[in-house]
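Engineer: With the sequence up front, the predicted model follows.
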Amino acid sequence: MKEENFKTIARNKKAYHDYFVEESYEAGIELCGTEVKALRAGGCNLKDAWCAVEDGELLVRGMHISPYEHGNIFNRDPVRVRRLLMHKKEIMHLFGIVKQQGYSLIPLSIYFKGSLVKVQVGLCRGKKLYDKRADLAARAAKRDVDRAMKTQNR
């Protein structure tokens, strides 16, 4: 078996705060050359990104890829709509779930898999305010317990 190299470029931490992630899928992304070079330099922001199915294609909107500094006229618009590459059957399955059950498609992370750029797309359900508060309280309690265990083990 060949081992794949995974190098994470960016994570969407806000998505985990705002949504319950039910499932995740891997998709390729259609990029131009200077965008790939900008990603290798780490210039990507997924904070306000979301996905939509239009005309049988999965598109990602709001993803910001910084312009490549040596790209001059070949640089594209940093927040242009980009097409995600998945099988048509998978796209139609996701489209049905999003339309009927009120889920959202949110890009969770973008990474290199070997030399290819991949996007992890999550099928997400929105959190209410009390869910977010409960998560913050649980995280704070876990942090307090870890801190107490650390001081006790000294």
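Structural biologist: Sure thing, it's come through. Residues are numbered from 1 along each chain as shown.
Engineer: C-alpha from now on. contacts and neighbour counts both.
Structural biologist: Noted.
Engineer: ok, now how distant is residue 22 from residue 60?
Structural biologist: 19 Å (CA to CA, to the nearest Å).
Engineer: neighbour count winner among the two?
Structural biologist: It is residue 60, of residue 22 and residue 60, that has more neighbours when counted by other CA atoms under 10 Å, with 23 against 10.
Engineer: center of the protein, which residue is that?
Structural biologist: residue 108 (2.2 Å; CA atoms, centre = their mean).
Engineer: can you confirm it is in a strand?
Structural biologist: Yes: the assignment for residue 108 (DSSP: H, G, I helix; E, B strand; the rest coil) places it in a strand.
Engineer: another one to put next to it:
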Amino acid sequence: MARPKLPEFDKQKTVAENRRARFEYFIEDVYEAGIALTGTEVKSLRFGEGSIAESYAEVKNGEVWLVNANVPEFSHGNRHNHVPRRPRKLLLREREIARLHGAVERKGMTLVPLSVYFNGRGRAKVELALAKGKNNADKRQTVKDRDWQRDKARIMRDNS
């Protein structure tokens, strides 16, 4: 009997997306992780501010941390406002953390955040990918494939 397909992540409102990640890396597995935030960080994200363009995740002491993600200070925050580029803890199950740690250590893979979003229950989530870096030839092939798919769609549209 075939294994049931897992449901796709329930993305209600996407806050930040790392569009460059799919060009720079081969995406192997995708995980949904919760993110530990302070109050002003949540408010800032709800306003649609935030960037994960240069960020990555790392496994330290059995925990996964999101490093270099930018959540700007909340405009109406007071002296208790947060630090914009602080490391943020990602919430995953121990089994998932062990699997990610093993892949990063043994296979030379990296953890790349693909997007930050709010799910249907209003919780902030990070779509985290286990990825392997592409070299320049692979990137050129990706551009060629994308151009061919676009041309193919144009030809099919014109001929129908």
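Structural biologist: Alright, I've got the coordinates. Being a predicted model, the structure only gives us computed values, none of them experimental.
Engineer: Need the counterpart of the residue nearest to the centre of the first structure in the second structure.
Structural biologist: In the second structure, the residue equivalent to residue 108 of the first structure is residue 114, according to TM-score structural alignment.
Engineer: how far away is the nearest residue to the residue nearest to the centre of the first structure once chain neighbours are set aside from residue 93 of the first structure?
Structural biologist: Excluding the flanking residues, the one nearest residue 108 of the first structure by CA to CA, 6 or more residues apart in numbering is residue 12, at 5.0 Å. Using CA to CA, one gets 23 Å for the distance from residue 12 of the first structure to residue 93 of the first structure.
Engineer: the more surrounded of these two?
Structural biologist: Taking other CA under 10 Å, residue 12 of the first structure and residue 93 do not tie; residue 12 has more neighbours (18 against 10).
Engineer: give the contact list for that one.
Structural biologist: If you count contacts by CA atoms under 8 Å, 6 or more residues apart in numbering, residue 12 of the first structure has them with 45, 46, 47, 107, 108, 109.
Engineer: Considering those, which possesses the most neighbours?
Structural biologist: Busiest of the contacts of residue 12 of the first structure [other CA under 10 Å] is residue 107, holding 28 neighbours.
Engineer: Kindly provide the distance from the closest residue to that one other than its chain neighbours to residue 60 of the first structure.
Structural biologist: Take residue 107 of the first structure and drop its neighbours on the chain: the residue closest to it by CA to CA, 6+ apart is residue 121, 4.3 Å away. The span separating residue 121 of the first structure from residue 60 of the first structure equals 10 Å under the rule CA to CA.
Engineer: Overlap of the contact sets of those two?
Structural biologist: By CA under 8 Å, 6+ apart, the residues touching both residue 121 of the first structure and residue 60 are residue 107.
Engineer: Settle this for me: the residue nearest to the centre of the first structure is touching residue 17, isn't it.
Structural biologist: No: Residue 108 of the first structure is beyond contact range of residue 17, at 11.3 Å (criterion: CA atoms under 8 Å).
Engineer: longest helix of the second structure?
Structural biologist: Counting by DSSP state H, the longest helix found in the second structure is helix 136-159.
Engineer: how much does that one stray from the first structure?
Structural biologist: Here helix 136-159 of the second structure, set against the first structure after superposition, deviates by a mean of 1.7 Å using mean CA distance after the TM-score superposition for the first structure.
Engineer: got the buried residues for that helix?
Structural biologist: Neighbour counts using 16 or more other CA atoms under 10 Å place 139, 142 of helix 136-159 of the second structure among the buried residues.
Engineer: For that helix, report the contacting residues that lie outside it.
Structural biologist: With CA under 8 Å, 6+ apart, helix 136-159 of the second structure has contacts from 23, 24.
Engineer: so how far is that helix from its chain's centroid?
Structural biologist: How far helix 136-159 of the second structure lies from its chain's middle: 25 Å, per CA atoms, centre = their mean, to the nearest Å.
Engineer: swap in stretch 39-55 of the first structure?
Structural biologist: Relative to the centre of its chain, stretch 39-55 of the first structure is centred 7 Å away, using CA atoms, centre = their mean.
Engineer: what does that stretch correspond to over in the second structure?
Structural biologist: Taking TM-score structural alignment, stretch 39-55 of the first structure hits residues 45-61 over in the second structure.
Engineer: Need the contact partners of that stretch.
Structural biologist: Stretch 45-61 of the second structure is contacted from outside by 15-20, 44, 64-72, 97, 100-101, 110-116, using CA under 8 Å, 6+ apart.
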